[in-house]
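Undergrad: sequence unknown, structure follows:
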């Protein structure tokens, strides 16, 4: 065999070294693009390639905001039993009129926070304090009217955890499945939309473009449990399309305009900051806030510099039904409370799909409640452990996914 000329060999070596240097230097940026990251997990099957999350979804605990005698508690506990989640439900206080007055701005006539919103704010405070007293490092806090997919533990959370570790550059998956608590302050796993701006400015196609996503830290990941794009909430579907996110994919991204606090994870440091700085139990009229979730949004966006991330589409969403906050304010503040724009836009779809917005195989339809029949509970648990949606046969007959 004839050896190549020495100068040619040298050129090949130099070229190879240059190529290797380029790859090493630019490799971190590759995962930031939508298509490359999606391709890198294209072969992942949520049912066989990921390990199921534990009973607290990788956090120190699952803490629930649920008022005294809440009619929603039974359904929540049944859903948790089916998916084998371990809940902590701190005992709430029956908030009084004096508690509301103590919270409101000194000149009550200038107060912008309704009575129902004040009580919800104080209830979240109580749960945050219970978390800090528990001694665990992190907590997922959610409200008692949320819905989730029966495949939450087996598929959805493990995929989201992998994306979170990539985004926060974490390596200790066993101890901190969501990344070390020093690398994040708040994860929005449940919300009513992070639409990147105020709803009044428009959402999705015609208003957003791919650069709105690519210019912020994010990870796109496939999730086979995600509903078809046409079955997602209209605002969510339009936003994902405008951002050029592949079908059957979620995005974990820096929070831009997160709405609602259906399910949010905190660390000990961020919980303390929320209690004392971001959302203290006293109205500040200068901040022009009307609710607790607005205070957290402000904390993620503005001077408080919370390091917040949102999952879009979300893993938790509130079930269709009358708002307890709205009932309080209609009764005691004597004002008419209208449905939020997000709920209005998704109302017809919820009833047609028989599913909560952005949830693929959830509990709201009633099919997964076992009504305390142990034999039925075991059957439902088996379906959940296998990562299967038992509704798919019915949907096929109806011509729907």
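TA: That came in fine, so what should we check first? Every value quoted in this text rests on a predicted model; they were computed, and no experiment measured them.

Undergrad: Please make it C-alpha for all contacts and neighbour counts, starting now.
TA: OK.

Undergrad: next SSE after the lengthiest helix in the chain?
TA: Identified as the longest helix of the chain according to DSSP state H is helix 6-30. Downstream of helix 6-30, the first helix or strand assigned by DSSP states H and E is helix 34-40.

Undergrad: can you give me the strands for the stretch 201-350 of the chain?
TA: Assigned by DSSP state E, counting those that start in this stretch, the strands in the stretch 201-350 of the chain fall at 218-222, 249-254, 263-267, 308-312, 317-318.

Undergrad: where exactly do the strands run in the stretch 1-150 of the chain?
TA: Counting by DSSP E, counting those that start in this stretch, the strands of the stretch 1-150 of the chain are 62-65, 87-88, 138-143, 146-147.

Undergrad: Put this next to the first one:
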């Protein structure tokens, strides 16, 4: 299925440099030297796309969304809160998330995960036939949806404790914000909050940045535009897992260094997604107040397909599971009694689709800190 795709391109360095006088080239060379040698985390420079964005149809000037876009680089990545879920006994994963957050300048709050086997029968939905691990996963997420409602939180990013992300995640999300804010189709139902403080808008219930895979809606009328954002911090297509290459092709993206932002019909995994306040209400009503019987990621997919909730996805994802072995390290499989195999420990893990893994970079970062 070929979808309408909207690009904003970064002007080539050669075309811009050719228009400059030699004396200015010397100044630029000196500035670039100090920027590159004096920075460890800030590898990419998304400011290069400002001029290109000003020429986008429908965006009179970049200044219209400069303020909310820059919030993508704050400690909560432009969301009001970041919560991560971790079972109380997974202190190994809690240590890892604390290190990862400190390393990349992110502020996150732990929410205790729920052991599904310990939930009283009356606390379970009548139709649920989930195993204890999957049920505990749902209840852990549902507790955050309720917290978002109770504390009147406009947007919250929910991350599971086996996550990994790129050292440039703030710059990556800055680009995503510029893409979202440049396209009015993702900015319906604007409020004073969204115009000033929402770098990704809030016209969504779920905003996926950590799915295992996604597919667009089956009905063309529900697809809407696909925004293609150039991002040099993505792995080349030939190095991405085939599932993410297929994911991009479904959104008509066939070139490297490009992400898609689009309405989504189907997703797998809940490694990292944001929820709006309105979305939290809809989630808790449909999968809490009402009965359900599938894993929460499957329920999300059916809900988006049926029009119960509205989802937006970034593909390929910015956040991915850090695999530290086989099913032996999965809290869902372990609780269900299906876990087997070898555990490798945090340091022995890996992610396959992140170019500059923050977990892998922590070792060098600690060495650098010692020398300061």
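TA: Perfect, I can see it now. Given the structure is predicted, the values throughout are model-derived calculations rather than measurements.

Undergrad: Can you give me the TM-score here?
TA: TM-score of the superposed chains, computed with TM-score structural alignment, normalised by the length of structure 2, equals 0.71; 301 aligned residues with a Cα RMSD of 3.4 Å.

Undergrad: returning to that earlier point: is it possible to get TSV of the strands of the stretch 1-150 of structure 1 that adds distance to residue 217 of structure 1?
TA: Shown next, in TSV, are these (distance: least, Cα to Cα, whole Å):
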stretch	distance to residue 217 of structure 1
strand 62-65	27
strand 87-88	31
strand 138-143	22
strand 146-147	27
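
Undergrad: closest to residue 295 of structure 1 out of those strands?
TA: Nearest to residue 295 of structure 1, of all the strands of the stretch 1-150 of structure 1, is strand 138-143, at 15.7 Å by Cα to Cα.

Undergrad: From the contact counts, what lies against the closest one?
TA: Judged by 3 or more Cα pairs under 8 Å, 6 or more residues apart in numbering; DSSP states H and E, the packing partners of strand 138-143 of structure 1 are strand 62-65, strand 263-267.

Undergrad: what angle do it and strand 263-267 make?
TA: On the basis of axes from the mean of the first three to the mean of the last three Cα atoms, to 10 degrees, strand 138-143 of structure 1 is oriented at 150 degrees to strand 263-267.

Undergrad: Return the distance of strand 138-143 of structure 1 from the chain's centre.
TA: Using Cα atoms, centre = their mean, to the nearest Å, the mean C-alpha position of strand 138-143 of structure 1 is found 11 Å from that of the whole chain.

Undergrad: and what of stretch 139-147 of structure 2?
TA: 18 Å.

Undergrad: contacting residues around the longest helix of structure 1?
TA: The contact list for helix 6-30 of structure 1 (Cα atoms under 8 Å, 6 or more residues apart in numbering) reads 36-37.

Undergrad: Quick check: buried residues in that helix?
TA: By 16 or more other Cα atoms under 10 Å, helix 6-30 of structure 1 has no buried positions at all.

Undergrad: One more: stretch 227-234 of structure 1?
TA: Judged by neighbour count (16+ other Cα under 10 Å), stretch 227-234 of structure 1 contains these buried residues: 227, 229, 231-234.

Undergrad: Pull up the aligned stretch in structure 2 for it.
TA: Under TM-score structural alignment, the match for stretch 227-234 of structure 1 in structure 2 covers residues 235-242.

Undergrad: end-to-end on that stretch?
TA: 12 Å (Cα to Cα, to the nearest Å).

Undergrad: How far off centre is the longest helix of structure 1?
TA: On the basis of Cα atoms, centre = their mean, helix 6-30 of structure 1 sits 42 Å off its chain's mean C-alpha point.

Undergrad: what do you get for stretch 192-200 of structure 2?
TA: Relative to its parent chain, stretch 192-200 of structure 2 has a centroid offset of 18 Å by Cα atoms, centre = their mean.

Undergrad: ditto for stretch 77-91 of structure 2
TA: 14 Å.

Undergrad: Quick check: buried residues in that stretch?
TA: Of the residues in stretch 77-91 of structure 2, 77-87 count as buried by neighbour count, 16+ other Cα under 10 Å.

Undergrad: what does stretch 312-329 of structure 2 give?
TA: Residues of stretch 312-329 of structure 2 classed as buried by neighbour count (16+ other Cα under 10 Å): 312-325, 327-329.

Undergrad: OK, contacts around whatever residue of structure 2 lines up with residue 297 of structure 1?
TA: Superposed on structure 2 with TM-score structural alignment, residue 297 of structure 1 falls opposite residue 301. Residue 301 of structure 2 is in contact with 265-268, counting by Cα under 8 Å, 6+ apart.

Undergrad: go on, residue 183 of structure 1?
TA: By Cα under 8 Å, 6+ apart, the contact set of residue 183 of structure 1 is 168, 307.

Undergrad: What's the separation between it and residue 257 of structure 1?
TA: Here residue 183 of structure 1 is placed at a distance of 20 Å from residue 257 of structure 1 (Cα to Cα).

Undergrad: Contact partners for residue 358 of structure 2?
TA: Residue 358 of structure 2 makes contacts with 100, 103-104, 164-167, as judged by Cα under 8 Å, 6+ apart.

Undergrad: Distance of the counterpart of it in structure 1 relative to residue 354 of structure 1?
TA: Taking TM-score structural alignment, the alignment pairs residue 358 of structure 2 with residue 363 from structure 1. According to Cα to Cα, residue 363 of structure 1 stands 10 Å off from residue 354 of structure 1.

Undergrad: And residue 234 of structure 1, by the same measure?
TA: According to Cα to Cα, residue 234 of structure 1 stands 16 Å off from residue 354 of structure 1.
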